[in-house]
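Trainee: Just to be clear, the model below is a prediction. Sequence and coordinates:
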Amino acid sequence: MKTPRDIVFFIGNVLLLFPLMCFGRYAHETSPLEISVSFHLNKIYDINSMNETYLIDGYLVLLWEDPDNPFPDTDSAEVTYENSEFPDNYPIPTFEFINVLGKREILNKQLKFFRGGKVMYNERFHAKFTADMDFHLYPVDRQVFNLQIEAFSKDIEQLVFTSAELTPEKLDATYLKEWTIMGTRDTISKITYEHFNGISGTPKVFSRCTFEIITERKFNYYFWQVLLPIFLIIIASWLVFWVNDFSNQLNISFTLMLTVVAFNFFTSTLLPRLPYNTFIEIIIISGYTSIFLTAGAIIFNNAVVLKKSKKMSLRLIRIFRWLFPLLYTVFLAILISVLFLED
């Protein structure tokens, strides 16, 4: 039979522990799960500028603390489950790739429980991703290929990414024959979704982790195969000022115009339809303009000036011989300064 002293002692313990249990439980339930993310890039390849897509093969590792993890009764410091051995009753934090196209293919997955409460999820995956690409400077452009991971269905009050790491520091560029890797960047940000307003009355904020691979397009191919021929065609269009026969002058100008049109068809197959002109398209348009003005100058000289004075006609032709190259050189200098030096 319990004495009054025992009853008083029991009630005192209950009064002392009850607030601690309540507030401790509340803090545990309201503090978000903190996850560190690391991404090891095996390769990035099959970059398609037309579709603005690329393929990524890599390893994703998530690490978090869970004091209640089901660590088995064993002397080992860690326990590993792989693929089909995955425990069905343990909830892995939900996440998604924001900029993935279709469904990612998980080649292998691993779950590790560490004595002391740490849990690590590791998977090797393969998927197609997309990113907004800026082609203003094409084909001397830089592009940022990224991979965005975000918590799914859990806002920052429930789950946050605390750190991000992209490895290796020096990426393998053998799969990027058209690109040079300039560097990498990893960031953690908060993304607000307004469409939750109608449900909860307030927008939801989610944690997002972004890994970026900064690349620069290799220019050599486009210089030798596209830009140099266009410049040579433009220079050739000025040679009509050294041709005396008017019909030959017109034939040369219109033939060169059709050649530039062919180059325009070629470059249009390399890029998506854009609301702006790229650097290479501006060069092609300048080729149209130069050849058109050259033909116009020849027609004006033969139809107007030559009828008035042959001497004046010859003098005008001599002016055109240096005026057209000078104006085009000034145009290129202004174009390069606007597009590249201010970038």
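Mentor: All right, it came through fine.
Trainee: Please count neighbours and contacts with C-alpha atoms only from this point.
Mentor: Will do.
Trainee: host element of Gln143?
Mentor: strand 142-151 (DSSP states H and E).
Trainee: what sits up against that strand?
Mentor: Contact with strand 142-151 is made by 54, 93-100, 129-131, 133-134, 159-160, 206-217, as judged by Cα atoms under 8 Å, 6 or more residues apart in numbering.
Trainee: And that strand, how far out from the chain middle?
Mentor: Counting by Cα atoms, centre = their mean, to the nearest Å, strand 142-151 is centred 6 Å from the centre of its parent chain.
Trainee: Give me the buried stretch members for it, please.
Mentor: 142-151 (16 or more other Cα atoms under 10 Å).
Trainee: just those residues now: which is nearest Phe246?
Mentor: Arg142 (45.7 Å; Cα to Cα).
Trainee: That closest one and Glu165: what is the separation?
Mentor: Relative to Glu165, Arg142 is positioned 22 Å away (Cα to Cα, to the nearest Å).
Trainee: how much space between the closest residue to Ile98 other than its chain neighbours and Val79?
Mentor: Sequence neighbours aside, Gln148 is the residue nearest to Ile98 in space, at 5.4 Å (criterion: Cα to Cα, 6 or more residues apart in numbering). The gap separating Gln148 from Val79 is 29 Å, by Cα to Cα.
Trainee: same deal with Trp238?
Mentor: Trp238 is 77 Å from Val79, by Cα to Cα.
Trainee: quick one: which of the two has more around it?
Mentor: Each of Trp238 and Val79 has its neighbours counted (other Cα atoms under 10 Å); Trp238 has more, 23 against 15.
Trainee: next SSE after the strand or helix carrying that one?
Mentor: Take DSSP H and E as the rule and Trp238 turns out to sit in helix 228-238. Later in the chain than helix 228-238, the nearest helix or strand by DSSP H and E is helix 246-268.
Trainee: Just want the angle from that next one to helix 228-238.
Mentor: Here the directions of helix 246-268 and helix 228-238 differ by 160 degrees (axes from the mean of the first three to the mean of the last three Cα atoms, to 10 degrees).
Trainee: Comparison target, given below:
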Amino acid sequence: MGTNRAYAQGESAVQELSGLVQQDGGAVYVLPDLKRGETLYFYLSGTSGNLDPLIVLADDSLPASELAETFDARVKEEITAGTDPLVAIPQVVDELFLAWDDDSGDGYDAALEFTAPADGDYLLAVAANPTQETFGDFRLLVGLDAPQVLTGKAEPTGDTIAVLDERDSQSGVSIQELTGTLTAEKRSTFYTLKDVEPGDTLYVFAEATSGDLAPVVVLRDFGGKPIRSGNFLGKESQASFEFTFDEAVQNFEVNIEACCENGPVTEGDFRLLLGLNEPDVLTGAVSPTGETVVKGAIPVKIGLKMQQITGVDQKAENFGVVATVLMEWQDPALAFSPDECQCNFKTYGDIAFVNFVAEQDIAWPEFTLFNQQGRRFTQNQVVVISPDGEAAYFERFSATLQAPDFDFRRFPFDTQQFFIRIDSLFPEEFFVYSDLEGFSEVGEQLGEEEWVVTSYETMINTETASTRQPTSRFSFGFTAERHVSFYVTRLFIPILVILIVSWITFFLKDYGKRVDVSAGNLLLFIAFNFTISNDLPRLGYLTFMDVVLISTFVVTGLVVIFNVILKRLEIAGKIELAQRIDRYTIWIYPLVYVAAIAIVTFFFT
């Protein structure tokens, strides 16, 4: 390598290094100019995520990339031949490398002692244990003639023993491509950068791909203060800038906005390139490579089980439910190493989890029930977190929900739509909902005797109702019909009896008696109407049942008037005219009423 040794011969030296191991790669270092017989000590530990670190040493006869390809090919050969993967992996490592270690330190930490067999350069690779997917930051101690390194507590001496091989480590170079749309309703969006190290340079390029969009790109710090911008005046269809960070930063944002704030709004699709330490990004002619530059929206799978309907209030237009909501998502910030707790998962109650994420400054997909009335009463709440950062949030709750979609015009033969709407409290730049397939359902014993659920569905869409920014909404909707037997026995049969009694009076020849009976029937109907009034919804429009009751009242009243007219004709000596009218009316009455009911039914259906 031609690299000068930065430590004095014959003295112990300790170097401390750090970096990041992702699921698809780690870091490679060169140990230059080692002398035969020199002893090196290594201690490797994970400092974030669920990293199970692995340290490997090889000579420099092959580049690290070729060694990795050879390793993968040999492992596949052994597995194809029927070897247990857990046996094949260490066998191939022993075959290809000079030395390696996985768990000789505390917990999952790696500790290794190595004596150089010959003069020359050597390769040191830091990776994740290949038997499972782990990731996270690491701390590496490298010591020359310094056995105290194996304790993991040696103090660095400022010497350089290992040098990062940037070619094989892909260190610090990342390019990410993003696309989106800006409209008059959504004039801007933002992307939160991952943590940036001192000396990193951010390159940003944006261009319109449709419409008349004039994109403006702005780099803002954690407090929203603008740091750098491109195409600030909005005169071009492209925008770009570069910025070098003097110190490590967190939660910086890149905003892309549609020009202009005080002028006509431009609209269209855009393409955004973000790159770290890659100036060619400014040309717009590069492809994505390396790790992502921005944190990106976290997908959240969500589902709901409706287990009880506690009531349906037709007058207040709301309903009560007992339901269980389950959300699943993965956030690297929640990852942990199992050797921290000697466990494969962590469980938090409601308050404990809220306190935990607050202390760690971690956002989680908090939500609200958009159509909730009053408080939501939580019966059970638990969060389970796996080492890789996968989280499952479980909550069983009861709540009263507004149902503005009720339409009672066909009451009591109406079919109603009910919805449970869950809105994310964070914009879609942070969390995006998707359906948790196979979870959502309607319970078999809902406890609601008046209604029977006929179908249900789940929907995901974007809304701005709960916040001023677009957020994800999960809707659990179900359709229900009434059990009509109650209304048939309590309403329609009594009404039919009242109508039949009114008709039967036409067979009496004594018109005076007919007046008495029909008047009594009218009073009976009025009393009946008062009795059932509490079972009817109080609405600002007529329902099918309202029209039936009004029609029955009018017909019963007309029968009284008709019989009074016949009695008057009889008293006036026009008995033949009265009888002639009576003969026609006795058959016209039921036919007219049946026709009226048919017309009403047709109108409401």
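Mentor: All right, it came through fine. The structure presented is a predicted model; accordingly, all values stated were derived computationally and were not measured.
Trainee: still on that earlier bit, superpose on structure 2 and give me the mean offset of the strand holding Gln143 of structure 1.
Mentor: For strand 142-151 of structure 1, the mean deviation from structure 2 after alignment is 1.5 Å (mean Cα distance after the TM-score superposition for structure 1).
Trainee: In structure 2, point out the residues matching that strand.
Mentor: Strand 142-151 of structure 1 lines up with residues 415-424 of structure 2 when matched by TM-score structural alignment.
Trainee: Who are the contact partners of the aligned residue in structure 1 for Asp435 of structure 2?
Mentor: The alignment partner of Asp435 of structure 2 in structure 1, by TM-score structural alignment, is Ser163. Neighbour list for Ser163 of structure 1: 35-37, 188 [criterion: Cα under 8 Å, 6+ apart].
Trainee: so is Ser163 of structure 1 in a helix, a strand, or just coil?
Mentor: Look at Ser163 of structure 1: counting by DSSP: H, G, I helix; E, B strand; the rest coil, its state is strand.
Trainee: That one and Val144 of structure 1: what is the separation?
Mentor: Using Cα to Cα, Ser163 of structure 1 is found at 21 Å from Val144 of structure 1.
Trainee: before we move on, what about Asn197 of structure 1?
Mentor: 32 Å.
Trainee: Check Leu101 of structure 1 too.
Mentor: Relative to Val144 of structure 1, and taking Cα to Cα, Leu101 of structure 1 is found at 17 Å.
Trainee: What of Gly12 of structure 1?
Mentor: 63 Å.
Trainee: how about the helices in structure 1?
Mentor: Using DSSP state H, the helices of structure 1 run over residues 4-30, 197-200, 220-222, 228-238, 246-268, 279-300, 306-308, 310-336.
Trainee: so which of these gets nearest Glu85 of structure 1?
Mentor: That would be helix 4-30 among these, by Cα to Cα, at 29.2 Å.
Trainee: element containing the closest residue to Asp59 of structure 2 other than its chain neighbours, please.
Mentor: Excluding the flanking residues, the one nearest Asp59 of structure 2 by Cα to Cα, 6+ apart is Tyr122, at 4.5 Å. Assigned by DSSP H and E, Tyr122 of structure 2 belongs to strand 120-128.
Trainee: Could you give the residue range in structure 1 aligned to that strand?
Mentor: Strand 120-128 of structure 2 covers no residues of structure 1 once aligned (TM-score structural alignment).
Trainee: PyMOL command for the buried members of the contacts of strand 142-151 of structure 1?
Mentor: This is how PyMOL selects the buried members of those, with burial counted by 16+ other Cα under 10 Å:
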select buried, resi 54+97+98+99+100+129+130+131+133+159+160+206+207+208+209+210+211+212+213+214+215+216+217
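Trainee: which position in structure 1 aligns with Leu491 of structure 2?
Mentor: By TM-score structural alignment, Leu491 of structure 2 lines up with Val226.
Trainee: quick one, what contacts the residue nearest to that match when sequence neighbours are not counted?
Mentor: Computed as Cα to Cα, 6+ apart, the closest residue to Val226 of structure 1 that is not its neighbour in sequence is Phe263, at 7.4 Å. Phe263 of structure 1 makes contact with 226, 230, 284, according to Cα under 8 Å, 6+ apart.
Trainee: which of those line up with contacts in structure 2?
Mentor: On the basis of both residues aligned by TM-score structural alignment, their matches' Cα atoms under 8 Å, nothing of the contacts of Phe263 of structure 1 survives in structure 2.
Trainee: Could I get these in TSV, plus columns for neighbour count and distance to Ile299 of structure 1?
Mentor: Below are the contacts of Phe263 of structure 1 laid out as TSV (neighbours: other Cα atoms under 10 Å; distance: Cα to Cα, whole Å):
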residue	neighbour count	distance to Ile299 of structure 1
Val226	18	29
Ile230	22	23
Ile284	22	23
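Trainee: could I get the residues you listed as TSV with distance to Lys311 of structure 1?
Mentor: Shown next, in TSV, are the contacts of Phe263 of structure 1 (distance: Cα to Cα, whole Å):
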residue	distance to Lys311 of structure 1
Val226	40
Ile230	33
Ile284	35
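Trainee: Closest one of those residues to Leu62 of structure 1?
Mentor: Among the contacts of Phe263 of structure 1, and counting by Cα to Cα, the member closest to Leu62 of structure 1 is Val226, at 46.2 Å.
Trainee: wait, isn't Glu65 of structure 1 in contact with Glu34?
Mentor: Yes: under the criterion of Cα atoms under 8 Å, Glu65 of structure 1 makes contact with Glu34 at 7.5 Å.
Trainee: so where is the longest strand seen in structure 2 in structure 1?
Mentor: Scanning structure 2 for the longest strand, with DSSP state E as the assignment, gives strand 298-313. The alignment of strand 298-313 of structure 2 onto structure 1 (TM-score structural alignment) covers residues 33-48.
Trainee: with structure 2 superposed, average distance for the matching stretch?
Mentor: Superposed on structure 2, stretch 33-48 of structure 1 shows a mean distance to its aligned partners of 1.7 Å (mean Cα distance after the TM-score superposition for structure 1).
Trainee: Give me the mean distance between stretch 588-603 of structure 2 and structure 1.
Mentor: After superposition, stretch 588-603 of structure 2 averages 1.2 Å from its match (mean Cα distance after the TM-score superposition for structure 1).
Trainee: Report the buried residues of that stretch.
Mentor: Those buried within stretch 588-603 of structure 2 under the rule 16+ other Cα under 10 Å are Tyr589.
Trainee: start and end residues in structure 1 for that stretch, please.
Mentor: Going by TM-score structural alignment: stretch 588-603 of structure 2 matches residues 323-338.
Trainee: Then stretch 80-99 of structure 2?
Mentor: Going by TM-score structural alignment, stretch 80-99 of structure 2 sits over no part of structure 1.
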